[in-house]
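A.B. asks: the sequence and its predicted three-dimensional model are supplied below.
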Amino acid sequence: MREIEGIDEAMAVLKPYWEEIEDNFDRHNHRFLQLAGADHDSIGRVLRAHLVVESLLNTYLPEYFGLEDFDELRLSFAQKAKMLPAAKSSASFVRPGIIQLNKVRNKFGHQLNHIVEFQEINSIMQILDIARSGAKFDTPIDAIEAFAPVACAFLSIPPKHLQEAFVEAFKNVHTELPD
């Protein structure tokens, strides 16, 4: 007994269409090769930054909101980012950049050959201008990578007395959602 029963009959039905089937396959294969040839370095660097920030979000949010079984909520990155306080918290400072990081990551999800431009990371650049003043970035991907540890630092929950200092320091900080 063959492992694939009926294949000979299936091939006989398809034989009159074989040239058209091969042309169709070649078109799809060409598109696959284009997508597979995308700059994986950029994709990988953005994805790594995204995953690192998400890891800290998964620690910060349950602690900040006192949530048990947070993982069982199965929230998307965008939902987690929108849960970050928009005011009166050190996390509010990096919130727009985190939301923007997710938008950049999503663009790669829809178009593997997407090229990140500085204008699409303006919130990230504003945060870096403050947190890493004087630093210059050759590419938007370099800036995204520099943003990730800044975001993580502002997502860390310090000891209670430092939390109070952060609340006082950030009491007048309010952020808006990035474009």
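C.D. replies: Nice, I can see it. Numbering: from 1, shown residues only.
A.B. asks: from now on I want contacts and neighbour counts done on CA atoms only, so please keep to that.
C.D. replies: Noted.
A.B. asks: give me the nearest residue to residue 52, chain neighbours excluded.
C.D. replies: residue 148 (7.2 Å; CA to CA, 6 or more residues apart in numbering).
A.B. asks: host element of the one you found?
C.D. replies: Element membership of residue 148, judged by DSSP states H and E, is helix 140-154.
A.B. asks: residues contacting that helix, please?
C.D. replies: 42, 45-46, 49-50, 52-53, 56, 90-91, 93-94, 97-98, 101, 116-118, 121, 124-125, 127-128, 131, 137 (CA atoms under 8 Å, 6 or more residues apart in numbering).
A.B. asks: pasting the second one now:
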Amino acid sequence: MNIPEHDHDAIVRRAIELLGGKQEFFAEADRELADVNGRWKQNVEVIGRILRAHLFVEYYIGEYLAKANPRLGALGEAKISFAQKVALLDASNTDIALILPGIKRLNKIRNRLAHNLDAQVTEEDATVFLGSNRFAALRAARTAEQAQTNEPIEILEDFAKHVAMALNYEFSPLSKAIYQAIQEVQFGRSET
């Protein structure tokens, strides 16, 4: 709707009349602004940490899918959602199966944030991440070496890094070298 510039003053005057005068108009405007400001004042640090973890995991999922399916084409141009990318991961692969529940929970947290602006990671969320036995064992081993917090947001971030490592592992030169070394040392086979 294109309203000519000179009509704005008339619109404001009429809205003031409809609300019963200037005092009532500005009181209502203040109430609505207070509501907006209340929703605006969120814990931006936690929001940022959640979004960073989500974007980070999504990046590594995209990298994994491209490497696992080299003839797939430009995944970025396909404009598929996070959940659709997750659905493309091979759940029959044990390494993937171990991290899938946590990846899905991370998406649930991000969606929760988007729908109600509630920036928090709960103990229940952390429990889902720690349900990945390998992640929990690696984190426990790290905690034995250096102190870590058990704050749910810290667990979420650690899990995101674990996902990156898990998705990258299959295609990394380091993992290929380790696999070849295992074959040669334990089984006397050379893969070269």
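C.D. replies: Ah, there it is. Please read these numbers as outputs of a predicted model, since none were measured by experiment.
A.B. asks: coming back round to it: give me the mean deviation of the helix holding residue 148 of structure 1 from structure 2.
C.D. replies: The superposed helix 140-154 of structure 1 is, by mean CA distance after the TM-score superposition for structure 1, a mean 0.6 Å from where its aligned residues fall in structure 2.
A.B. asks: that helix: which residues count as buried?
C.D. replies: Under the neighbour-count criterion of 16 or more other CA atoms under 10 Å, helix 140-154 of structure 1 has 140-141, 143-148, 150-154 buried.
A.B. asks: try stretch 82-102 of structure 2
C.D. replies: Applying a neighbour-count criterion of 16+ other CA under 10 Å, one finds 82, 86, 89, 95, 96, 98, 99, 100, 102 buried in stretch 82-102 of structure 2.
A.B. asks: please identify the buried residues of the helix or strand encompassing residue 13 of structure 1?
C.D. replies: Applying DSSP H and E as the criterion places residue 13 of structure 1 in helix 7-14. The neighbour-count check on helix 7-14 of structure 1 (16+ other CA under 10 Å) flags nothing as buried.
A.B. asks: what range does it cover in structure 2?
C.D. replies: Under the alignment (TM-score structural alignment), helix 7-14 of structure 1 falls on residues 8-15 in structure 2.
A.B. asks: quick one: end-to-end length of stretch 116-126 of structure 2, please.
C.D. replies: By CA to CA, to the nearest Å, the extent of stretch 116-126 of structure 2 from end to end equals 20 Å.
A.B. asks: show me how far it is from its chain's centre.
C.D. replies: Relative to its chain's centre, stretch 116-126 of structure 2 lies at 12 Å (CA atoms, centre = their mean, to the nearest Å).
A.B. asks: which residues touch it?
C.D. replies: Under CA under 8 Å, 6+ apart, the answer for stretch 116-126 of structure 2 is 39, 42-43, 46-47, 50, 105, 109, 112-113, 152-153, 155-156.
A.B. asks: kindly write the PyMOL command that selects the buried subset of the residues you listed.
C.D. replies: Those of these that count as buried under 16+ other CA under 10 Å are selected in PyMOL with:
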select buried, resi 47+50+105+109+113+152+153+155+156
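A.B. asks: farthest pair in the contacts of stretch 116-126 of structure 2?
C.D. replies: 39 and 155 (26.1 Å; CA to CA).
A.B. asks: quick one: what's aligned to residue 99 of structure 2 in structure 1?
C.D. replies: The pairwise alignment with structure 1 assigns residue 99 of structure 2 to residue 94, based on TM-score structural alignment.
A.B. asks: so which helix or strand takes in that match?
C.D. replies: helix 90-110.
A.B. asks: can you give me the angle the very next helix or strand once past that helix makes with helix 90-110?
C.D. replies: Later in the chain than helix 90-110 of structure 1, the nearest helix or strand by DSSP H and E is helix 122-131. Helix 122-131 of structure 1 runs at 140 degrees relative to helix 90-110, counting by axes from the mean of the first three to the mean of the last three CA atoms, to 10 degrees.
A.B. asks: so where is stretch 44-56 of structure 1 in structure 2?
C.D. replies: Using TM-score structural alignment, stretch 44-56 of structure 1 pairs with 48-60 in structure 2.
A.B. asks: how much does that stretch stray from structure 1?
C.D. replies: Following superposition, stretch 48-60 of structure 2 is found to deviate from structure 1 by 0.9 Å on average (mean CA distance after the TM-score superposition for structure 1).
A.B. asks: which parts of that stretch count as buried, going by neighbours?
C.D. replies: So, applying 16+ other CA under 10 Å, buried residues of stretch 48-60 of structure 2: 49, 50, 51, 53, 54, 55, 56, 57, 58, 60.
A.B. asks: so how far is it from its chain's centroid?
C.D. replies: Using CA atoms, centre = their mean, the offset of stretch 48-60 of structure 2 from its chain centre is 4 Å.
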